[in-house]
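give me a 3D structure for the following:
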Amino acid sequence: MLFRSWHSLLAALLLALSFGPSVQAQSGLIQNAAARRVLSLNGSWNYIIDPYENGFYDYRREAFDQSKSGKGGYYDNQKPSNAQEPELIEYDFDHSAALQVPGDWNSQDPKLLYYEGTIWYKRNFKLTPTAGKRYFLYFGAINYEAHIYLNGKKLGMHRGGFTPIQFEVTGKLDPSGDNFVVVKADNTRHADAVPTINTDWWNYGGITRDVFIAEAPGTFIKDYKVQLAKNDPSTLMGYVQLNGAGRAGQTVTLNIAEAGLKQTLKTDTAGRATFRFPAKKLSLWSPQNPRRYVVSLASGSDVVQDKIGFRTIQTKGQDILLNGKSTFLRGISIHDENPLIPGRARGEGDLRMLLTWAKELGCNYVRLAHYPHNEIMLRLADEMGLLVWAEVPVYWTIAWENAATYQNAEAQLSDLISMGKNRASIVVWSVGNETPLGDPRLKFMTSLVKKARSLDDTRLVAAALEVHRTPDDVMHVDDPLGEYLDLTSFNEYAGWYWGGAPSEITKYKFDIKYNKPVMISEFGGDALAGYHGDANTRWSEEYQEALYVNQLKMLGTIPGLRGMTPWILTDFRATRRQHPVYQNGFNRKGLISNTGTKKKAFYVLQEYYRQQAVKYGEK
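Predicted coordinates for the structure are as follows:
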């Protein structure tokens, strides 16, 4: 078997919801699966474009995989059995073109630039299963609806374009070692989906993150949480969960050698061992000191290691306290996209570039908008010392009264929290962005807030709210959802979408209902890099520069201002942005252009952040 370890890959992958009666229940998350013995399935996958879904439905529009035989779909990967009298087979993966995985299809084939619909992927691989071992197939993300088949048999289906997918394939691999996996990926937008039909980013389709098969013993460490107790820097707490027939009554060793901490635990009848013990020797993680410890967990023959940082985050009045000390979150918003190369960010190199730019800007904080980002990004944030706002795509208008829509949103939130629970960098779980007022929406959103708190009480919970303006030039922040959140976080676009020229926006005042830390989750305006004019020339770098200067003056009047994530680090592709001169398919609010050029506003924000770092004793 051609296995190797990926220590730089994501630390945790989540079980996502299954839908429909034909779908086999997934077997649960393996935390830190990529650090196990893995077989990479990245690389070239043959693909077939299927806008009519001929490979999924027969001519009566009945799904082949729901038929009595379960046969007939492209997932069978059929070949003619008789060269002299071949069967009628109207597809052929082996002679079809190839796409690179991970990667979206839009950026790899010009005819797929705007394509929304079904594409089939197929990959052959060699893996001879070893007796006593268990095997799990992982996809970091597939946008949006994915049906997954191994050797012609359906493993299941997943909805959600940004969370991992996992299936146990023990007993389903071919003993000969010759195997193939087929994926039906469909990025069609739906009104009852999360996100819904209308977004302001490119709807990249395909298998956009890493794919691999992980090997584990029969009984193994499936999940764990090792973190500081809520607001207590001297106490370590969490759990270890074993999976397998022999999980009850097992010994688990937790060892943090660098801190001189070692504990022996016993699992209960469900295979779970919880712990809480003093940990006074730990050096706390912060942007100034992104200290991570090698945490080793062992049970029987199974050993898992992870690099974990430890810190506390809380609010007190209008202060945000990191490790008990007041801080200002100097942030920027980021999309999961490399502006220099068309398409989704493909891996660590792309992601490290984005975070390096954020560090150069003077950031200690990033907002990963508007959906769960690649887990590699979270590990890099841990390593590089950047705090993180992590978000689910409950974006703009959702089908608030649809129970299935809520369950999908809750599943994505649960996935995100499980994926990031051991990452010191994550300090905020966000349940949505710019959602409209109304009772159904309030019920939907407060239910997500309660779910987040039930899963993790050690981090802050927020959402990007909207302001409501009155004719007296006052911006009111009074969304009833704010009552349930830890931060008063909101988006405002004075000087771009409303409010006149940049020089006029300092007239605005704020009426903020809640006595909580204020976080400006978005502000900004577009500028085409290299286009110049005066401060009133829209689309020019000078206009964006003046907008930032006056925004910072205006926001500086807010007594409880404790951070911001302006929109956005880099220009990014968005189908809504169609002006043929200034936009050409890009949202141009980036401080860095799609060619990597820093615009004039970059240096305005950089200097402001330098001053804030000095003010808060972080320089």
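
only C-alpha atoms for contact and neighbour calcs from this point on.
OK.

residues in contact with residue 151?
When contacts are counted by Cα atoms under 8 Å, 6 or more residues apart in numbering, residue 151 touches 76, 172-174, 179-182.

let's see that with 10 Å instead.
With contact set as Cα atoms under 10 Å, 6 or more residues apart in numbering, residue 151 has these partners: 75-77, 124, 172-174, 178-182.

which among these count as buried?
Those of the contacts of residue 151 that meet the buried threshold are 75-77, 124, 173-174, 179-182, by 16 or more other Cα atoms under 10 Å.

any idea how far residue 203 is from residue 107?
Separation of residue 203 from residue 107 (Cα to Cα, to the nearest Å): 11 Å.

tell me which of these two has more neighbours.
Taking neighbours as other Cα atoms under 10 Å, residue 203 and residue 107 compare with residue 203 leading, 24 against 17.

counting neighbours, what do you get for the residue nearest to that one when sequence neighbours are not counted?
Nearest residue to residue 203, sequence neighbours excluded (Cα to Cα, 6 or more residues apart in numbering): residue 187, at 7.1 Å. For residue 187, the neighbour count with other Cα under 10 Å is 22.

and for comparison, fold this next one:
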Amino acid sequence: MSGQQPRLSRRGFLAASGVALLGAAVAGSAGNAAPGPDTVHLGDFWLFGRYDDGCTEPGFDELDLSPVQLPHCVTPLSWTGWDPASWQDRWIYRRHFTGSAGERHLARFDGVMTDAEVHLNGRLVVTHHGGYLPFEVELPGVVAGDNVLAVVVDGRWALDVPPNLPRSAGPSVIDFYQPAGIYRQATIGAVPRIRLTDVFARPADVLSPGRSLHLTCTFDAPVLGQVTASVRQAGRELAHGAAPVGGKTVEFDVGGLDAVRLWDVEDPALCDVVVTVRSGPRVLDQRVVRTGFRDARFTTEGFFLNGRRLKLFGLNRHQWYPFAGGALPDRVQRRDAEILRRELNCTMVRCSHYPQSSAFLDACDELGLLVWEEIPGWGHVGDDAWQRQNLADVAGMVVRDRNHPSIVVWGTRVNEANGTTAMYQRTGRLARQLDPSRSTSGALASPTGGRYAGGDVEVLAYNDYTARRGAPFQLRPPRPGVPYLVTETIGTLAGARAYRRTDAPATRQQQAELHAKAHDLAAADDRYCGLLAWCAFDYPSGWQRAVGGVKYAGVSDIFRIPKPAAAFYASQVDPGVRAVVEPGFAWDFTDRAAGAGPGATIWSNCDRLLLFLDDRPAGEARSRRGDFPHLRYPPFAADLVVPKGRRPQLRIDGYAGGRLVLSRRFSGDRGTDVLSCVPDDPELRADGADATRVVIAARDRFGTLRAGTAGVVTLELSGPGDLVGDTTLDFGATGGAAAVWLRPFTGRPGTLTLTARHRTLGSATATVRVTSDSTRS
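Okay, the predicted model is just below:
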């Protein structure tokens, strides 16, 4: 099934929807995401359809509604050709649950695109504006027996909330589409009468022996009692502290933390802070938040992490996926962080251009991936109501995410929207009030725009598209007297209109060369704090240079499968961690590809590369250090001219420190190519909120992707789950590879088996085990 997330049969829904929800205990998240200790996830058993009169009333006829699971997108989508008209409407989600009278209940929605009304038993209890931040709602009037939670979702462009521009021509005036739906996690649960609503755990004096943790605790009602905090790392308590409380807030410090291990990109050491509030011997509430001790500074001499200079090396990320929009579960969101940190070796990611999934940020904390997070918006500032919502977004973003050690800068300006200094002074000031520990910034389209030193933000960030097609690649020099970070460059402005695996070899190679040159130039000057290129993954867009509704600017495609440009990023890692040899060419012999030729690029972190054709020596690749003098690991050039009619096997042996660390082979014979079908994860949970990607690709006999393969792949899934994706994939359009996602049903363990078939490559199978999960309803 493409687009709309797994639908349950009506019989299955009716059998399961009477389950009592408010008695299952679930551990809260490490951050500020859990409404309380007795919480259940509202992933399944929703009824969904278009808005209709009376659809929020308890007695509404639900016969025409369809059972769905969260996260959910309101419209079927493919991997390209999205139509915004298909989601620009009002929609209804209804959820029955069994409650108990006399208790306090809270629902939380992590993201609803774009506006939401929440009704309980026919009564409107809250309206929320904006699609990128969570909101909580107390549910008064929960009754014993059946209750109906009805959420009206408004996905229309005309809403006056960032980044929408209601009086513009339509959604194609901004550079990303926004499919509607309850597209992030939702929870509901019984909560204490007095509740800890927020804990801000701010490390202080991190680089001194007297480092401490400053805690700010907020309650939703006055408290008379005591708050205690235990700081733990690797399961061991390092220190604890306590303070009396006689109101709705309390601040205190926990000292004695000289032994804490600092959080770093190479050693992301995290701490749990267990905060408990008591009145006499009675525990009123408890919350666990996660943080990390690190010192991050943007200076005119570069960026410093824990006192050492670190050149920021990264990419921008959009949260959109094929088939589902943003509506894929936490495991999939986390996988993006793993790709960026472990496969592309980024030390920083920019969340463009809105706050992203908490699961993604949690993974950044765990992996050591620094984060720029920014408010929703793109290229425009709206009217007074729009600007008030913009301020609310600043507060919501900072309060939600200020415990994440990975986040080192708040983007408090609307991306590429200059000329509104007074508003940006307000947004910057608000962010610093809520979190004095981080710098503020905002990505400019003009290098001279905005007030910086002592003004609205503290780091000058520039989307540098100075270089244009046909001209040598260049970056503007840093502006004196202010920390300087390049937040975008290259895209599809400095080179081709699109970068696809189906494009000519020269186009694919050009993208890799531009990314390498950009980072080389940034590495040459310590005044650059670093460079975040555009971008990690292709994404759906109708703006400017989009081709068929997709912007092909990613170094990986929309399926998260690497293009040749990703090979540059993959090579920038110590060979002791992972040796890399990635040709910048396709070892193929067709009308469009004839091997490699003279001066072919190989991306590698090795010291030497020896070449072999059919296991006979064919010379040594030469370093391109002269072209990229400041890269840690420059590429190599290889002369691989093959006489017409030959299709030899290529072998590349990589040496580091005088020893062979990697040997790779590439087949020139398409007759031995195979179809592969490989899941990211071998096991999933049967909780209704799990999923994994399966990559289907044409590969040579040694496992290298064969981008020039055409033909249709058909897919068939068996087992207790659903296919998020198209059942036929056109390799000619996707460049020999694509992906789908598998999503198990709730409460049905078993085995998911995906079978892929191609006319000439044969068939391949992926198997994923689905296990029961008693901790989630």
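
thinking again about what came up before, which position in the second structure pairs with the residue nearest to residue 203 of the first structure?
Aligned counterpart of residue 187 of the first structure in the second structure: residue 155 (TM-score structural alignment).

surely that match is in contact with residue 161?
No - counting by Cα atoms under 10 Å, residue 155 of the second structure stays clear of residue 161, with 11.4 Å between them.

any shared contact partners between these two?
Taking Cα under 10 Å, 6+ apart as the contact rule, residue 155 of the second structure and residue 161 both touch 114-115, 131.

nearest to residue 184 of the second structure among those residues?
residue 131 (9.8 Å; Cα to Cα).

residue in the first structure matching that closest one?
Counting by TM-score structural alignment, residue 131 of the second structure lines up with residue 161 in the first structure.

any chance you could map the helices in the second structure?
Using DSSP state H, the helices of the second structure run over residues 10-16, 330-338, 358-367, 384-401, 421-434, 505-523, 564-570, 731-734.

quick one: the strands in the stretch 101-250 of the first structure?
With DSSP state E, counting those that start in this stretch, the ranges of strands along the stretch 101-250 of the first structure come out as 118-126, 133-139, 142-143, 145-150, 153-159, 165-168, 178-186, 206-207, 211-217, 220-229, 232-243.

turn these into a markdown table, including distance to residue 404 of the first structure.
Shown next, in a markdown table, are those (distance: least, Cα to Cα, whole Å):
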| stretch | distance to residue 404 of the first structure |
| --- | --- |
| strand 118-126 | 22 |
| strand 133-139 | 23 |
| strand 142-143 | 18 |
| strand 145-150 | 14 |
| strand 153-159 | 11 |
| strand 165-168 | 19 |
| strand 178-186 | 19 |
| strand 206-207 | 23 |
| strand 211-217 | 28 |
| strand 220-229 | 27 |
| strand 232-243 | 29 |
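
mind listing the shared neighbours of residue 203 and residue 107 of the first structure?
Each of 113-114, 344 lies in contact with both residue 203 of the first structure and residue 107 under the rule Cα under 10 Å, 6+ apart.

quick revisit: compare the helices of the second structure and give me the one nearest residue 219 of the second structure.
For residue 219 of the second structure, the closest of the helices of the second structure is helix 384-401, at 14.1 Å, according to Cα to Cα.

average offset of that closest one relative to the first structure?
In the superposition with the first structure, the average deviation recorded for helix 384-401 of the second structure is 0.9 Å (mean Cα distance after the TM-score superposition for the first structure).

so where is that helix in the first structure?
Using TM-score structural alignment, helix 384-401 of the second structure corresponds to residues 403-420 of the first structure.

from the chain's centroid, how far away is the matching stretch?
Centre-to-centre, stretch 403-420 of the first structure and its host chain are 12 Å apart (Cα atoms, centre = their mean, to the nearest Å).

name the residues of it that are buried.
The neighbour-count check on stretch 403-420 of the first structure (16+ other Cα under 10 Å) flags 405-406, 408-420 as buried.

again with stretch 464-475 of the first structure
Residues of stretch 464-475 of the first structure classed as buried under the neighbour-count rule (16+ other Cα under 10 Å) are 464-467, 469, 474-475.

kindly report the same for stretch 503-518 of the second structure.
By 16+ other Cα under 10 Å, the buried positions in stretch 503-518 of the second structure come out as 503, 505, 507-518.

aligned partner of residue 510 of the first structure in the second structure?
Counting by TM-score structural alignment, residue 510 of the first structure lines up with residue 476 in the second structure.

and for residue 275 of the first structure?
Residue 275 of the first structure maps onto residue 253 of the second structure when the alignment is built from TM-score structural alignment.

so that match makes contact with residue 202?
Yes - assessed by Cα under 10 Å, residue 253 of the second structure is found in contact with residue 202 at 9.4 Å.

shared neighbours of those two, anything?
Counting by Cα under 10 Å, 6+ apart, the residues touching both residue 253 of the second structure and residue 202 are 212-216.

contacts only, for residue 597 of the first structure.
529-530, 570, 590-591.

looking at these, which two lie furthest apart in space?
Distance extremes for those: the farthest pair is 530 and 570 at 14.6 Å, using Cα to Cα.

so these two - more neighbours on which side?
A direct count of neighbours by other Cα under 10 Å for residue 530 of the first structure and residue 570 places residue 570 higher, at 30 against 13.
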